[in-house]
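In: Please work out how this folds:
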Amino acid sequence: MRWSLSRPLAALASLAALASPALAEPILQSDSLNACQENSGFTASLFKVIFTPNNNSANVDIVAVSSVQGSVIFDVSITAYGFEIIRKQVNPCDAGLAGLCPMTAGKIPLNFNLFVDDAAVAQIPSIAYTFPDLDAKVRVFINMTDGSEAGHSVACVEAVISNGKTVDLLGVKWATAIVAGLALVSSAIVSGLGHQNAAAHVAANALSLFGYFQAQAMLGLTAVRLPPVVMSWTQDFQWSMGIIELDFMQDIFTWYQRATGGTPSTIFDSLTTVSVQVQKRAVEMAGAGMGLAKRSLAMMPASIAEPVTAVVKRGLMKRDNIQTSSGSYIVFGIQRAAFRAGIESTNLFMTGLIFFCLLVIITCACVAAFKGICELAAKKKWMDGDKFLEFRNGWQTVLKGILFRLTLIGFPQMTILCLWEFTQKDSAALVVLAVFFLLGMTGTLGWAASKVIMIARRSVTMHHNPAYILFSDPQALNKWGFLYVQFRASAYYFIVPVLGYVLVKSMFVAFAQNSGTVQAVGFIILEAAALIAASVLRPWMDKKTNSFNIAICAMNFINSIFLLIFTEVFNQPPLVTGVVGVVLWIANAVFALILLLMLILSTIFVFFRENPDGRYQIMADDRTSFMKSQTHLTTTTELDALGATARGDKSGFKGGLDLDDDAESITSDSVRRQTERLSVPSGGNSVSGGYSNRARSPASPAMPLFPADTPRSPPRYNDRPASPFGAHNRPSSPFTTQTRPVSPYGAPNNNNNNGAAFRAQNNSR
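Out: Model prediction:
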C-alpha cells in the first residue's frame, strides 16, 4: 500500500490532545508540536490538528519555522503507551505540497482541511477514541536526501495526542471536596452534642483523607514528566492546594500584580497564536530551545533576536513560563498544574492565598452564625436548653481551636506556594505576603505544638500520665486538641514530626522545580520514613485509625516509587512508563473510593445511632475518664463525684484555665492548696513537702490510665464487664473494688498499712 502525506497527517491528527469531554462525536486532536532533538531545524509556534472520523477529515493549522533547505523525507513513528504501532517513511513530494518539497527556510504558515481515506481511518483502533487520557504521540524525523547531509536527521518534531476523554473531571473535584468538608463539619456537630469519642474518630479520618488528597496534588506539582492520565488524575485534587480558577478573581490578581510593580504573564491571551508544551521537563526543553536559537537567531534581525534571547534566559533563571525561539511556551511542574487549571502562573500564589483566607473568613462567619442560632433556639424553646451548652458557653475558645485546625489543613498548601513565590518574585508585595504567611503559619503551629508538649509534660510530672490535663481541661482540649486528639495520649509529640514532614516535602516541591529526579528521590526518602514511623510507633488513637493512616502512608510510598520510574532514571522501555501510569491511576482511584466510602459510612452511622460513642472501642489511654460529658455523667452517685474529682470539678475549682500564659491550671499552686484542705489527714499518710503533697491522679499509673480493680493484677480490657453501669456505659471507677472508704487522692482512711500498700501498688514502675 502506497503512503501519501495524508496518512501520517491523519495518524498525527488521530492521536491528538485534550478536547472537551462533553463532545459526543469521536475526535482526535493535537495542540502542540514539540522539538525532540537538539538543534532541530524545524519547529512550530502554533500547531492545531483536529481529526473527526465521522467525516474523514482533518483540519490542520500550523505556523512553522524552518531552517532546513533541500529535499527531505519524513520518518514517521506513531506510538501508544510507549509501544510503536506504525513506522513509515513519507516523501512530501508525493503530496505536492509547496514549501515542503523541497523545504525552504523561513516561516511556513499552513491552514487547510485534509481528506483522510477509509484505509487510513481503519488503521486507528476503536479504543483510541474512548480510553481516557490516551498516551499516544507521533514523532517525525526530517532526514535530508541530498547534499553533504544526506541521510542525516536535521529536525525532529513530536505531537502529543488524545481523544477528548479525560479523568480530570469537575464532578470528581466537587465530590471529594464535599465529602471531606461535610465530614469535618459533622465531627464538629457530633462533638457539640457530647459524643467526643465518635467526633474524634470522624475528624481524624477526615483529616487523614484530606492529607491524602494533598499528597496526590503534590505529585502533580513535581517537575517530573508525567503520563497524561497521571497529570489528569492529580489535577482532580489541586483544589486541596487552593488551585481553583475564577475569572473575575484572576482579573483582580493581574491588576494587583501590575499595581505592585510586577509583570503578569499573558500565556492565555496568546493561545490563538502560540502553542503551549506541557509534558517536557524544563531542562530538556530549555536545552532544545537554546540549541535551536543558536541556529535560528542568526537568521533574524538584531531587534528581534535580542528580545527572544532575553526571554529564554529570563525563563531559565526565574523558572517562569519559558518561551522558545519559535514562540511556543513551555510549562512544567507547578506551572503545568496552573496552566491546566486555567490560571496564569504569576497569579497562582495569590489564588491559593485568597482561597485559604476565604476559607478562614467563611468558617468564622459560620461558627458565629451557629452560635447565634443556638442562642435564639434555646431562648425560643425550639431546642433543649442544654443542647450545645459547652459550645455556647465557650464558643470563642472553640473558634480558636477551629482556626488552628484550618491552619494545620492549609499548611501544606501555603508552604509550597510561599516557598515557590520566593523563586518567582512576581512582585515585591507578593514576596512580602509570602514571608508573612509562611513565618506566621509555621510559627503558629510550632508554638501550638510546644504548648501541647509543655502541658503533657506537666501532666506527666503531676499525674504520671499525659492524658490527665490534655483531656480534663476543656479549654486546652478545645483550643489545642486539634494537634493531639487523633493520637494516643502517650504520642502527643507526634505532631512535631508530622509538621517537619510537611515542611521538608514542601521544600522539595518548591525549590527543586528544575530537577524532577531530585524531587522523586526526596519523596521516596520522606514517604519511606513516614511509613516506617507509622508502622512501628502506631501513634494514632486506636487500631482502626492506625490501619487507616498506615494504608495512606503505604500508598504514598508506592506513588513515590512510581514517580521515580517516570523520571526514566532506570532507562526502562517507554511501554513500562505508560503501563505504570495507568496502574497508578487505577490503584489510587480504587484506594480513594474505598477511603471515601469508609468515611461516608462512618459519618452516617454517627448520626443514626442512639449512642455513637458505643460504636468505637474505648481508647487505651482512657481519655473519656477525664473528659466532661453531659451524655455519660448524668447521675449523682458516688462514682460521678469521683469522676468530677478526677476532672477537677470540685467546689472551688476555677474553670476556663489559661494554659497559654501559664496561669492557674489543674496543677497550679492554688489547686494544690485546695487539694491539701480537702485531704483527710492520717498519721502515715502525711508527708511533709515535696511531690507527695501534690494531687495524685485517681488512675493507676502502673497500667497506662487503667484503674486497678484488684491489689495484685489489674484486669485487661477483655476481662471487664461489657457495660458495668448499664445504659451509662462509663468506664469502671478505680475505687469500686476497695473494701474501705478511700480518699480521692489515693490514701485509704485510718489505715496506715493499707495506705502504704496502695501507694506501693500505684507507684510508677
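In: all contacts plus neighbour counts: C-alpha atoms, from now on.
Out: Will do.
In: you'd agree Val160 is in a strand?
Out: Yes - checked against DSSP: H, G, I helix; E, B strand; the rest coil, Val160 lies within a strand.
In: Tell me who's in contact with it.
Out: Val160 is in contact with Leu15, Ala16, Ala17, Ser30, Asp31, Ser32, Leu33, Asp135, Ala136, Lys137, Val138, counting by C-alpha atoms under 8 Å, 6 or more residues apart in numbering.
In: And this one, please, so the two structures can be compared:
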Amino acid sequence: MASLLGAPLLLLFYLVALILPTNAENILQSSSLNTCQDNSGFTASLFNVVYSPKDEKAYVNISAISTIEANVLFDVLISIYGYSFFHKVINPCDVNLAGFCPMVSGKLGNPFSLDIDPSATGVIPSIAYQFPDLDAKVRIFINATSGTKAGTSVACIEATVSNGKTVDLLGVKWASAIVTGLALASSAVISGLGHSNAASHVAASALALTSYFQAQAMVGLVGIKLPPVVQSWTQDFQWSMGIINVGFMQDIFTWYQRSTGGTAATIIDTLENVSVEVQKRAAPLIAPAAGLFRRATAMVPRSVLKHASSLAKRGNIQTDYGSYVVYGIQRVAFRAGIETTNLFMTGLIFFYIIMVATALFVAAWKGFCEVAAKARWIKSDTFLEFRNGWLTVLKGILFRITLIGHPPVTILCLWELTQKDSPAEMVLAVFFLLFVNGALGFAAYKVIRIAHRSVSLHRNPAYILFSDPQTLNKWGFLYIQFRASAYYFIIPLLCYTVVKSFFISLAQRAGTVQAIALLIIEAGALITAAVMRPWMDKKMSSFNIAICSVNFVNAIFLLIFTNIFGQPDIVNGVVGVVLWILNAVCTLVLLIMLIASTLIVFFTDNPDGRYKFMADDRTSFMKSQSQLGTTNELDALGATARGEKPGYGSGMDLEDGDNSIAPSSFRQQPHSRSTSFNRTGAPSTAHSTSSNSHHDRPRTSVDPAMPFLSSGANISRNGSPSNVSAGNRSQHNAR
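Out: Next up is the predicted model:
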C-alpha cells in the first residue's frame, strides 16, 4: 500500500519543498488533505505529514481511499499567500511512479516515510523565512486520459502547508492579560490612596484596551474564511472572551452536558484518526459538505446517524470521507483545544470565576486593612473610605466586571441557543443573557435618573454623580470615563455591543451578511466617536477614536475576505498580513501607553497633577478623605457624633425613590452662613442649606466655559451654586 501512495506523495513533497526554509530548525507540516471538487476519486479522512530538511525525510500518516482506475496526469499548482509561483503538468509514467501508470484503486492506511531529494529545496521564496503562519497550499488535479472519464478531472486534493511558526503565542496571551489586569487593579489602589483623577484615567484606559482585545477576538469568531495569520493573531485574545482551555474543567463540562441530556462532540479526542478542516466558511462551502455528509450516512445505523446529525446541525459537518469541517466560533474552539459543545460553558464559567475571585480578594483586602490599621502597620486613615464602604465598592467592582463580560456572555448565550447542546445549558443561556443585560440596563437607568435629578436641583449632572461616594463607587463604572454631559453614552455603547453580538452569534452561516453588518456597525461607531467625543478629555478621546478606527479597518478587511469583490487570492493573502501587522502595532502602542501611564502614576508624588482637571469640574465634587485638610477634623467628629460614617454620610439611598436622590447636605438642616465667591473672586455672603460637614468640597474657581452655571452664579466653598432660587431653597427646606 505504501508504494501505491508513495509516488504521488513523493512528487507532492518534492514540489512543496520548494517553499521550505533550508534552516534545519524549520519544518514543513500539514494536518489535512482536503478535496477541492465534488465526487473526488481520491479522499483522505486522516492526513498528517511532517517534513524535516535536516533528516531529508517526510513522515506520513494517512488514511485514504482511491477509486480511480485509469491513466492520469497530475496538474500541480503551488501558491504562497495567494501567489501561484509553480505550475506544472506531470505524467506519472514519465517519472516511473509505481501504482499510478495506470492509477489503481485501493485503501491506504499504513504510516510510512519518504526520502526527499535535497535539490528540491534549491529555490525558496524569501517570504517563507520571514512570516509566521505560512499561507502555502499545494493543489493537485488528477486528470484522466483514458476510460469513460477521459479528459476530465477525476480527483482534486489540496494540502495546506505550514512552516511551524505562528503568532498564536502563549506569551502574547499572558502579557496582554496580565498588563490589563494589573492596570485595573492599580486604578483601584490609586483611588484608595485618594488620587481619584489619576485612578479614573488609568481605569478608563484599561477598560478601553480590554474592549479592543475583545474586538480583535470577535474578528476570529466570524463565519468567514480567514487567512492563517489572522486566525492565529485573533486567537491570542480569545482569553478576553473567557475561551481558556483547562483540562479538568473540560472533563467537568463534558460530564455536565451528558448528564443533562446533551450529546458531547468528540472532535478533539479523535484527532489521531480524523482530520479537521478549519479554513472553511459557512457558505457556499458548507452546503456541499452537508450533501456529502448525507450521502455518507445512508448506510450508517440509526443510533450513529442521530449522533452525527446532531453534530452537523451544530456546524460540525462530517464529509463522506470522514473528516470534519469547522468554521467561525467552532473554529476558535478547535484551535483552543476545546470541544465545540463545551465552548459555551467554558466562557460562562470563567466569567463568573473571575467575579467570585474578585469578591473574595476584596473581602480579604478589607480584613487585611483593618488588621493592619489596628496593628499600626498603616496609618489609621489609609484606605478609610474603602474600609467604611467596602460593600458599596464591591458592588461597583462586580458591576464593572459585568460590563467587561457583557460582550462574551451575550455572544456565547445567543450562540448556545442555536447549538442546543443540552436543555440545561439552554436554560443557563437564557438566564444569563437576561441577567447580564438586565443588570447593566438597570444600572444605566439609575445613572440617568440620578443625573436628571442632579440637573433639576443643581443645573449640573456632575454634582450628584461625583459628589456622593455611594453613587460614584457603585455606578461610576458606567459614566466616569465620559464627560459629565455625556453620562448617557453608556446606553449607545451597550446597544452597540448587543447588535454586534447578534450578528456574530446568529449569522455564523452567512459570512457575507456578517461582514456587511459589522462594517456598518463599526462605521457608525467611528462616526459617533469622532463627532461626539464623549470621553473625559482629549487624551481619552484620541485613545478610543484610534481603537474605533482600527475596528473599522478590520471590518473592511473582513468584507474583503468574503471574496465579494471577486479579487484574486493574493489580495486576501496580502490583506491578512496587513491586518496582523496593523493590529500588532496598535496593540503594542496601546500597551506601552497603558504601562507607562500606570508606572508614572505610581512613582509620582502628585499623580493627579499629571492630568488636567475636567471641564465638568468633577474633581471639586469628588470626596476624598486623603485630599481634605486637617481643618475638617472637627467636622468628622461631629459626623461621628451623629452616627454617620466618614465618607459615607450623604444619606443617599440609591434604592429608594426620587425623593432620596439628593445628598443629605440638601435635606432640611439649620441654615448656616458660608462664604462664597463670585466671578471676580470677591467674597460674598449667602445662605446655604448645606451642612458644614466633613464632606465639604475643596474650594474651586469658576470655569467661565462651564455650560451648567448661569452667568450670575456664585460658587460656594463646597462647589455648588450658591444662588439657588427661592423656590428651590424652599423645596430643599421642605424635604
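In: So which of the contacts of Val160 of structure 1 is the closest to Arg673 of structure 1?
Out: Within the contacts of Val160 of structure 1, proximity to Arg673 of structure 1 (C-alpha to C-alpha) peaks at Asp135, which comes in at 74.0 Å.
In: Report the separation between the aligned partner of Ile27 of structure 2 in structure 1 and Ile330 of structure 1.
Out: Here Ile27 of structure 2 is matched to Ile27 in structure 1, going by TM-score structural alignment. With distances taken as C-alpha to C-alpha, to the nearest Å, Ile27 of structure 1 is found 25 Å from Ile330 of structure 1.
In: buried residues in stretch 18-33 of structure 2?
Out: 18-22, 26-33 (16 or more other C-alpha atoms under 10 Å).
In: Need the contact partners of that stretch.
Out: Contact with stretch 18-33 of structure 2 is made by 17, 43-54, 120-125, 128-129, 157-164, 275-277, as judged by C-alpha under 8 Å, 6+ apart.
In: now the buried residues of stretch 18-33 of structure 2 in JSON lines, with secondary structure and distance to Thr604 of structure 2?
Out: JSON lines is the format used below for the buried residues of stretch 18-33 of structure 2 (DSSP: H, G, I helix; E, B strand; the rest coil; distance: C-alpha to C-alpha, whole Å):
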{"residue": "Leu18", "secondary structure": "helix", "distance to Thr604 of structure 2": "57"}
{"residue": "Ile19", "secondary structure": "helix", "distance to Thr604 of structure 2": "54"}
{"residue": "Leu20", "secondary structure": "coil", "distance to Thr604 of structure 2": "52"}
{"residue": "Pro21", "secondary structure": "coil", "distance to Thr604 of structure 2": "50"}
{"residue": "Thr22", "secondary structure": "coil", "distance to Thr604 of structure 2": "52"}
{"residue": "Asn26", "secondary structure": "coil", "distance to Thr604 of structure 2": "48"}
{"residue": "Ile27", "secondary structure": "coil", "distance to Thr604 of structure 2": "50"}
{"residue": "Leu28", "secondary structure": "strand", "distance to Thr604 of structure 2": "52"}
{"residue": "Gln29", "secondary structure": "strand", "distance to Thr604 of structure 2": "52"}
{"residue": "Ser30", "secondary structure": "strand", "distance to Thr604 of structure 2": "53"}
{"residue": "Ser31", "secondary structure": "coil", "distance to Thr604 of structure 2": "54"}
{"residue": "Ser32", "secondary structure": "coil", "distance to Thr604 of structure 2": "56"}
{"residue": "Leu33", "secondary structure": "strand", "distance to Thr604 of structure 2": "59"}
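In: Please give me every residue in contact with Ala517 of structure 2.
Out: Phe503 are the contacts of Ala517 of structure 2 under C-alpha under 8 Å, 6+ apart.
In: Just tell me what it corresponds to in structure 1.
Out: Correspondence of Ala517 of structure 2 to structure 1, assessed by TM-score structural alignment: Gly522.
In: after the helix or strand hosting that match, next one along is what?
Out: Here Gly522 of structure 1 sits within helix 516-537, counting by DSSP states H and E. Sequence order places helix 543-566 as the next helix or strand after helix 516-537 of structure 1, per DSSP H and E.
In: Now that next one: buried residues?
Out: Judged by neighbour count (16+ other C-alpha under 10 Å), helix 543-566 of structure 1 contains these buried residues: 545-546, 548-566.
In: can you check stretch 210-223 of structure 1 too?
Out: Across stretch 210-223 of structure 1, burial judged by 16+ other C-alpha under 10 Å covers 210-223.
In: swap in stretch 425-445 of structure 2?
Out: The neighbour-count check on stretch 425-445 of structure 2 (16+ other C-alpha under 10 Å) flags Glu425, Met426, Leu428, Ala429, Leu433, Val436, Asn437, Leu440, Gly441, Ala443, Ala444 as buried.
In: Same check on stretch 290-297 of structure 2?
Out: With burial defined by 16+ other C-alpha under 10 Å, the residues of stretch 290-297 of structure 2 counted as buried are Ala290, Leu292, Phe293, Arg294, Ala296, Thr297.
In: which stretches of the stretch 101-250 of structure 1 form helices?
Out: For the stretch 101-250 of structure 1, the helices defined by DSSP state H, counting those that start in this stretch cover 118-122, 170-192, 196-221, 228-235, 247-259.
In: Check the gap between Arg697 of structure 2 and Leu134 of structure 2 for me.
Out: In terms of C-alpha to C-alpha, Arg697 of structure 2 sits 61 Å off from Leu134 of structure 2.
In: and what of Ser186 of structure 2?
Out: Ser186 of structure 2 is 39 Å from Leu134 of structure 2, by C-alpha to C-alpha.
In: Those two: who's more crowded?
Out: For the pair Ser186 of structure 2 and Leu134, the greater number of neighbours falls to Leu134 (25 against 20), based on other C-alpha atoms under 10 Å.
In: residues contacting the more buried one?
Out: By C-alpha under 8 Å, 6+ apart, Leu134 of structure 2 lies in contact with Ile80, Tyr81, Ala128, Val161, Ser162, Asn163, Lys165, Pro228, Val229.
In: nearest to Leu657 of structure 1, of the contacts of Val160 of structure 1?
Out: Closest to Leu657 of structure 1 out of the contacts of Val160 of structure 1 is Asp135 (60.1 Å), distances taken as C-alpha to C-alpha.
In: what's the spacing between the closest residue to that closest one other than its chain neighbours and Ala663 of structure 1?
Out: Nearest residue to Asp135 of structure 1, sequence neighbours excluded (C-alpha to C-alpha, 6 or more residues apart in numbering): Tyr81, at 5.2 Å. Using C-alpha to C-alpha, Tyr81 of structure 1 is found at 65 Å from Ala663 of structure 1.
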